[in-house]
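*Asks:* Sharing a sequence plus its predicted fold:
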Amino acid sequence: MMNLKYASLFESFNIGKGIRLKNRIVMAPMTNFSSNPDGTVSDAEVSYYKRRSNGVGMVITACTYVTVNGKGFHGEFGGDRDEMIPSLHRLASAIKKRGAKAILQIFHGGREVPPELVPNGDIVSASNIPSNGEGKPVPRALTETEIESIIRDFGETTRRAIKAGFDGVEIHGANGYLIQQFFSPHSNRRNDRWGGTLEKRLTFPLAVVDEIKKVVFAYAKEPFLVGYRFSPEEPETPGITMADTLELVDALTKKGLDYLHVSLMDFWSKPKRGIEDARSRIQIIQDRVGDRVPLIGVGSIYSADDALRALETGVPLIALGRELIIDPDWVQKVEQGRESEIVTKINKNHQHELEVPNPLWEKIIHSPGWFPGVE
């Protein structure tokens, strides 16, 4: 029997127009490097998602690229053409059959794309500014026509997600990829309608939102969610500050989105620049958003007490990422009063039991500090 202390984690939640989540726990989007070479979802990926879809209220998938020159990872599945709809359907149905809502995260890698993954090594971004770091390729600035084409690509991938049976899409505007590159003063040095002032740097992200919402209105016969994920700060100078992000949040809340999702490694991390505030970034954002749009919080939440403490900040939905890889039965253990049995460190001998695909497992085991338990 569940410890009543954690009952609030299992309250249902109405999101969007007509979608009800069975609890407040979300599986965070995590790249798994494990798709087939042709961009279709692999058997190993389907097993991985099946294993983690029984307990949570909603699963947000790894990102899928909306156009061929936006593929950001080896082993990433595609949504860039209609031939991918059966592959996407296979993933959506695997998640939904286990009681979770299925959300497809969609993105374009921009200047973060490995040259070998795109035709002719043609890396594009808002401007011809490379990422910080030695040997980073210099991207080519997108033309006006190309920008408008990519915006339509986001809409087309949304149409495919609808046809494939997903319950929504999450716009990946975080982690330094193309949408964030247009918002960032580091990567966007344009002086046209797509850049310059903060307001103009918002043009591309908001145009993507508008295009996706237009497609949803035209094609979705059932309730369909549109969310947006963002990173609140960048380390670069110039770069996105917390003050910039609050302007982004204000602009996004006016767009009628179904949720916002903050991308953080630590739920309790505090702002570094842009505002003077002793609270965590998520608490500041939650205060700014209020009840205008639901917020998903994430970042180093491992135990049931971690999740409860996070929920008590007023953030209505809590996402687990690494912890659901470490312990796919996290939700069921809390629900059954077995929270003391939750595993919070990766066991190097349990890959088969955890149903983690080989490419992802290799990344975990050979990346000290990324997962607890990997030294």
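*Replies:* All right, it came through fine.

*Asks:* Please make it C-alpha for all contacts and neighbour counts, starting now.
*Replies:* Noted.

*Asks:* Find the helix or strand that residue 227 is a member of.
*Replies:* Assessed by DSSP states H and E, residue 227 sits inside strand 225-230.

*Asks:* List of residues touching that strand?
*Replies:* Strand 225-230 is contacted from outside by 15-16, 103, 167-175, 180, 212-213, 257-263, using CA atoms under 8 Å, 6 or more residues apart in numbering.

*Asks:* repeat that with 6 Å
*Replies:* 168-174, 257-263 (CA atoms under 6 Å, 6 or more residues apart in numbering).

*Asks:* can you give me the helices for the stretch 51-200 of the chain?
*Replies:* Applying DSSP state H, counting those that start in this stretch to the stretch 51-200 of the chain gives helices spanning 85-96, 144-164, 178-183, 198-201.

*Asks:* any chance of the ones you listed in a markdown table, plus distance to residue 64 and mean neighbour count?
*Replies:* Below are the helices of the stretch 51-200 of the chain laid out as a markdown table (distance: least, CA to CA, whole Å; neighbours: other CA atoms under 10 Å):
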| stretch | distance to residue 64 | mean neighbour count |
| --- | --- | --- |
| helix 85-96 | 10 | 21 |
| helix 144-164 | 9 | 20 |
| helix 178-183 | 13 | 28 |
| helix 198-201 | 24 | 19 |
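
*Asks:* let's bring in a second one:
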Amino acid sequence: MTKFTDETKFASGATLKNRLMMSPMTTTQSFYNGEITKDEIEYYSDRAAGLGAVITGAANVEDLGKGWFGELSVAHDEMIPGLSALAKGIQSKDTKAILQIVHAGRMTHSAELNGEQIVSASDIPALRDDAETPRAQTLEEVKETIKSFGEATRRAIQSGFDGIELHGANTYLIQQFFSPHSNRRTDEYGGDRDHRFNFIKEMLVEVFAAVDEYATKPFIVGYRFSPEEFETPGIRMDDTKWLVDQLSESRLDYLHVSLNKYASVSRDENYKAQGRLAYVRDWVNGRKPVVGVGGVRTRQDVENVLEVADLVAVGQQILFDPTWAVKLISGNDAAMVQIPFKDAVEITPLSLPLYEFAAARYHSVILS
């Protein structure tokens, strides 16, 4: 059985010292323009010890891709000095720094975009109460957005990061192009699965072109995806099986399955024999390392994930237990934070923006 202390060597040649990763999480700690703050650098640096890699929260690749106030940005060269400080802070703990990059697409609001209308693959609003109707990107805009992912990759390399993770999950723009719910286009980026995959395929070309041109050492490129959508029509397990096969034949270093619970089971009656993560592992069939995530808090959780995946990403536990990985490695499990997260909000030192975000999420306080 794989142990969390085992090294991992990716196809790119990069190596993680162990199988533990910090999962990307929203922190809302950046400045209004997406520039990194001192609080955010300290936040990641404080949590990096003991981990093989830290995956940052999402950084938008262009201004119209901003998803929320306080979101990190990698859309402009002016961001490079701050991003460099972030990478160095993580790497100071002998931990790889991976920048997650994203375009929110329709999963944002015009208020976050200075009044600009939100955009997506098509003019179909998301199925949520506060959803706005997006404007379908023109063909030229689609191609520019694809190039933006390549430019963001260049900036990540020039900032000193060890890699990037493409945020193709949680219904953001990359997923919107693959989803039959959000993508009703009739050009080369819409229609059947092959055409809806063209955005992803061309984005990977741009990303790896930047890696080949600018990286002077092994550079990690991962991809995060959500295996199912609740919308009808929407992404189903059959679609994900097809997507996983395409991604497994690419140059990607790993595939990261976005799940709330690592043992969660599909809604599809044809895929209930095992968990979603186990199905992905079977479909990948050893071609790429698979990252499992979702509700990992204990040593037993880590071992459970490594039965059906190659690496373990830990999110909320590390948010409220910054030295969790050190405790796990040293066998100090008794010192791990074990209380409910809604209670941990009040006893964990957090910057004000992150505290307010966490408090609102976990309903532990009423904000004035």
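*Replies:* Happy to help now that I have it. Everything numeric in this text was worked out from a predicted model, so none of it was measured.

*Asks:* Throw the helices of the stretch 51-200 of structure 1 into a markdown table and include distance to residue 135 of structure 1, thanks.
*Replies:* A markdown table is the format used below for the helices of the stretch 51-200 of structure 1 (distance: least, CA to CA, whole Å):
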| stretch | distance to residue 135 of structure 1 |
| --- | --- |
| helix 85-96 | 35 |
| helix 144-164 | 26 |
| helix 178-183 | 19 |
| helix 198-201 | 26 |
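
*Asks:* of all those, which lies closest to residue 71 of structure 1?
*Replies:* Set against residue 71 of structure 1 and scored by CA to CA, those come closest in helix 178-183, at 11.0 Å.

*Asks:* average distance between that closest one and structure 2?
*Replies:* In the superposition with structure 2, the average deviation recorded for helix 178-183 of structure 1 is 0.4 Å (mean CA distance after the TM-score superposition for structure 1).

*Asks:* name the helices or strands packed onto that helix?
*Replies:* Helices and strands touching helix 178-183 of structure 1, as assessed by 3 or more CA pairs under 6 Å, 6 or more residues apart in numbering; DSSP states H and E, are absent.

*Asks:* picking that back up, which bit of structure 2 covers the strand holding residue 227 of structure 1?
*Replies:* Using TM-score structural alignment, strand 225-230 of structure 1 lines up with residues 220-225 of structure 2.

*Asks:* and the matching stretch, how far from structure 1 on average?
*Replies:* Once fitted to structure 1, stretch 220-225 of structure 2 is off its aligned match by 0.6 Å on average (mean CA distance after the TM-score superposition for structure 1).

*Asks:* Just the buried residues of that stretch, please?
*Replies:* Buried residues in stretch 220-225 of structure 2, defined by neighbour count with 16 or more other CA atoms under 10 Å: 220-225.

*Asks:* Which among the helices of the stretch 51-200 of structure 1 is found nearest to residue 341 of structure 1?
*Replies:* Here helix 85-96 is closest among those (CA to CA), at 24.7 Å.

*Asks:* elements contacting the closest one?
*Replies:* Judged by 3+ CA pairs under 6 Å, 6+ apart, helix 85-96 of structure 1 is in contact with helix 144-164.

*Asks:* Check what contacts the helix it packs on and list those residues.
*Replies:* Contacts with helix 144-164 of structure 1, where a contact means CA under 6 Å, 6+ apart, come from 66, 79, 85, 88-89, 208, 211-212, 215.

*Asks:* In contact with residue 127 of structure 1, which residues?
*Replies:* Contacts of residue 127 of structure 1 by CA under 6 Å, 6+ apart are 141, 188-189.

*Asks:* how close does the corresponding residue of structure 2 for it get to residue 27 of structure 2?
*Replies:* Superposed on structure 2 with TM-score structural alignment, residue 127 of structure 1 falls opposite residue 122. Residue 122 of structure 2 is 29 Å from residue 27 of structure 2, where distance means CA to CA, to the nearest Å.
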